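*Asks:* this one's structure only:
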């Protein structure tokens, strides 16, 4: 029996795809997943590509990943969406806007406008477009509550795109999945997914595309032994020094972790995972 859930908008039919393009930022690039032999992170999008390629043993499946860490929604629209649309792929995943929301003074109306324009451009070519709602930062991050109004606004906006698309856009709702409150689904930087987090997002995308799964990706991990106060303090200090400090430094100087970095799979080529 197919694994369905009221908070994931699933595709109406189990369409067999021959091509897939991933568009977005570090979330889609695969930051902090296991490393591939070529030095790139694997990521949930690669995991989705591998599953879809396995459905076509003739080797007739192609995959491109244009996502680059640190990109704002305007950069995604300008640098990735035209290329993705020109590839004429049957499946496109679109994730973006969270880097904008994390910055003080975010113009959420502008983010909505650019994200909507990106979805419209990609849907115009006839592709199935998968979009995402963010996880809930208020449940796991100190200070995450200040991000919640913008996160909820984007959530409603993305769900509206899917609702109005006639089934051509589908939404993976990570916001309501409590498993993502678990620190073990996140990397040490607390911003990017761990390998287990990427694995679960891949299952969520495949579910939204009508693929049955033997497990529910929302199931919480077994309880972890509570960390002592000293260990927690050491981890917090390491995070401040290693991750938060450099992130703030880049914001103050107008730099991005993705500056000058090319996509890991810029061309729509046969996938050999």
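*Replies:* That came through, no problem. Fair warning: this is a prediction, and the values are worked out from it, not measured in the lab.

*Asks:* contacts, neighbours, all on C-alpha from now
*Replies:* Fine.

*Asks:* are we agreed that residue 212 is in a strand?
*Replies:* No. Assigned with DSSP: H, G, I helix; E, B strand; the rest coil, residue 212 falls outside any strand and is coil.

*Asks:* which stretches in the stretch 151-273 of the chain count as helices?
*Replies:* Listed in chain order, the helices of the stretch 151-273 of the chain (DSSP state H, counting those that start in this stretch) span 195-208, 229-239, 245-253.

*Asks:* any chance of those helices in CSV, plus mean neighbour count and distance to residue 26?
*Replies:* Formatted as CSV, the helices of the stretch 151-273 of the chain follow (neighbours: other C-alpha atoms under 10 Å; distance: least, C-alpha to C-alpha, whole Å):
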stretch, mean neighbour count, distance to residue 26
helix 195-208, 23, 12
helix 229-239, 12, 18
helix 245-253, 11, 14
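
*Asks:* to residue 33, which of those helices lies closest?
*Replies:* The closest of these to residue 33 is helix 195-208. By C-alpha to C-alpha, the value is 4.5 Å.

*Asks:* so which elements touch that closest one?
*Replies:* Other elements packing on helix 195-208 under the criterion 3 or more C-alpha pairs under 8 Å, 6 or more residues apart in numbering; DSSP states H and E are helix 43-54, strand 169-173.

*Asks:* the closest residue to residue 270 other than its chain neighbours: neighbour count?
*Replies:* Of all residues not flanking residue 270 in the chain, residue 62 sits nearest, at 4.1 Å (C-alpha to C-alpha, 6 or more residues apart in numbering). Using other C-alpha atoms under 10 Å, residue 62 is surrounded by 20 other residues.

*Asks:* second structure follows, compare the two:
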């Protein structure tokens, strides 16, 4: 690779990388990885792109299920974003989770790939009911920073920027990025990778949100509606030992030219 010219991009991860929140399962998902592939294609039109992500996967599962296939595809650039599903579990261990992420960093960079990742914003600023999770996010971010530094992984530091917790960048479930949010993530990763034409504009705050004036201060009723509509079903799946990714496969398991149809799961 030189001057941002990549030939094979492979994305590993969970629902965020799969593209949940940007499109749907009927019309198709897009997501930050598709958007990043498009940014790479603007520099290197011959690039091919695979997305191995599956929603609901823990970091250990991403490593066990996606790392081997990713290495087989011989990427020269890869994104690895995992750990959010872990930190939402009752028995979260930041060291164990980060160890799985670091193992993927080591294997991919060792195989010659340029790897990029992100730190996670504090979702408690979007969903106050999730405030107990904030220390977990900080702990995981600290370990991701150290692992990225050890392996020369490009790091997009989304967590320090106020724009990252603007409600307009998040889907209604407050767990996944909206289309605008996915676009910001792709811009952050492009900037971290040093793609020509990328800059730090993704860090800047959005203008005033006039539509949000009435709901600027979230009420207890709004939090309860969110908990009933999104958090409750998520917790129920956990109690039943189920995942949103059960029965799903990667939507784009092979390297294809950017813009080619994805594989339905």
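*Replies:* Ah, there it is. Bear in mind the structure is a predicted one, so any value in this text is a computation, not a measurement.

*Asks:* and the TM-score between them?
*Replies:* Scored against TM-score structural alignment, normalised by the length of the second structure, the superposed chains reach a TM-score of 0.89; 257 aligned residues with a C-alpha RMSD of 2.3 Å.

*Asks:* show me where the stretch 51-200 of the first structure has its strands.
*Replies:* Ranges of strands in the stretch 51-200 of the first structure, per DSSP state E, counting those that start in this stretch, are 62-65, 91-94, 128-133, 169-173.

*Asks:* quick one: the longest one aligns where in the second structure?
*Replies:* With TM-score structural alignment applied, strand 128-133 of the first structure matches the range 114-119 in the second structure.

*Asks:* how about the residue nearest to residue 270 of the first structure, what does it touch?
*Replies:* By C-alpha atoms under 8 Å, 6 or more residues apart in numbering, the contact set of residue 62 of the first structure is 18-20, 53, 268-271.

*Asks:* now, those residues that are in strands?
*Replies:* Using DSSP state E, the members of the contacts of residue 62 of the first structure that fall in strands are 19-20, 268-270.

*Asks:* circling back: columns distance to residue 155 of the first structure on top of the strands of the stretch 51-200 of the first structure, output as CSV?
*Replies:* Formatted as CSV, the strands of the stretch 51-200 of the first structure follow (distance: least, C-alpha to C-alpha, whole Å):
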stretch, distance to residue 155 of the first structure
strand 62-65, 24
strand 91-94, 14
strand 128-133, 5
strand 169-173, 8
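
*Asks:* follow-up on the earlier one: out of the helices and strands packed on helix 195-208 of the first structure, deepest packed?
*Replies:* Greatest average neighbour count among these goes to strand 169-173 (a mean of 26), per mean count of other C-alpha atoms under 10 Å.

*Asks:* strand 128-133 and that one, what's the angle between them?
*Replies:* Strand 169-173 of the first structure runs at 30 degrees relative to strand 128-133, counting by axes from the mean of the first three to the mean of the last three C-alpha atoms, to 10 degrees.

*Asks:* neighbouring contacts of strand 169-173 of the first structure?
*Replies:* 7-11, 123, 128-134, 158-159, 161-163, 204-205, 208-209.

*Asks:* could you pick out the buried ones from those?
*Replies:* By neighbour count, with 16 or more other C-alpha atoms under 10 Å, those hold 8-11, 123, 128-134, 158-159, 161-162, 204-205, 208-209 as buried.

*Asks:* my read: residue 101 of the second structure touches residue 63, true?
*Replies:* Yes. Under the criterion of C-alpha atoms under 8 Å, residue 101 of the second structure makes contact with residue 63 at 7.4 Å.

*Asks:* more neighbours: these two, which one.
*Replies:* Neighbour tally, residue 101 of the second structure and residue 63, criterion other C-alpha under 10 Å: the higher count belongs to residue 101, 25 against 21.

*Asks:* and the more buried one, what pairs with it in the first structure?
*Replies:* Per TM-score structural alignment, residue 101 of the second structure is aligned with residue 115.

*Asks:* one more: residue 139 of the second structure?
*Replies:* The equivalent of residue 139 of the second structure in the first structure is residue 153 (alignment by TM-score structural alignment).

*Asks:* do residue 189 of the second structure as well
*Replies:* Aligned counterpart of residue 189 of the second structure in the first structure: residue 205 (TM-score structural alignment).

*Asks:* contacting residues for its match?
*Replies:* Here residue 205 of the first structure is in contact with 48, 130, 172 (C-alpha under 8 Å, 6+ apart).

*Asks:* re earlier: and the match of residue 139 of the second structure, how many neighbours does it have?
*Replies:* Using other C-alpha under 10 Å, residue 153 of the first structure has 13 neighbouring residues.

*Asks:* contact partners for it?
*Replies:* Neighbouring residues of residue 153 of the first structure by C-alpha under 8 Å, 6+ apart: there are none.

*Asks:* at 10 Å instead, please
*Replies:* Counting by C-alpha atoms under 10 Å, 6 or more residues apart in numbering, residue 153 of the first structure touches 108-109, 112.

*Asks:* and the gap between the aligned partner of residue 237 of the second structure in the first structure and residue 142 of the first structure?
*Replies:* Correspondence of residue 237 of the second structure to the first structure, assessed by TM-score structural alignment: residue 250. Per C-alpha to C-alpha, to the nearest Å, residue 250 of the first structure is found 20 Å from residue 142 of the first structure.

*Asks:* try residue 246 of the first structure
*Replies:* 18 Å.

*Asks:* next: residue 188 of the first structure.
*Replies:* 15 Å.

*Asks:* residue 52 of the first structure too?
*Replies:* Per C-alpha to C-alpha, residue 52 of the first structure is found 37 Å from residue 142 of the first structure.

*Asks:* re the thing from before, and which of the contacts of residue 153 of the first structure is nearest residue 83 of the first structure?
*Replies:* In terms of C-alpha to C-alpha, no member of those lies closer to residue 83 of the first structure than residue 112, at 20.7 Å.
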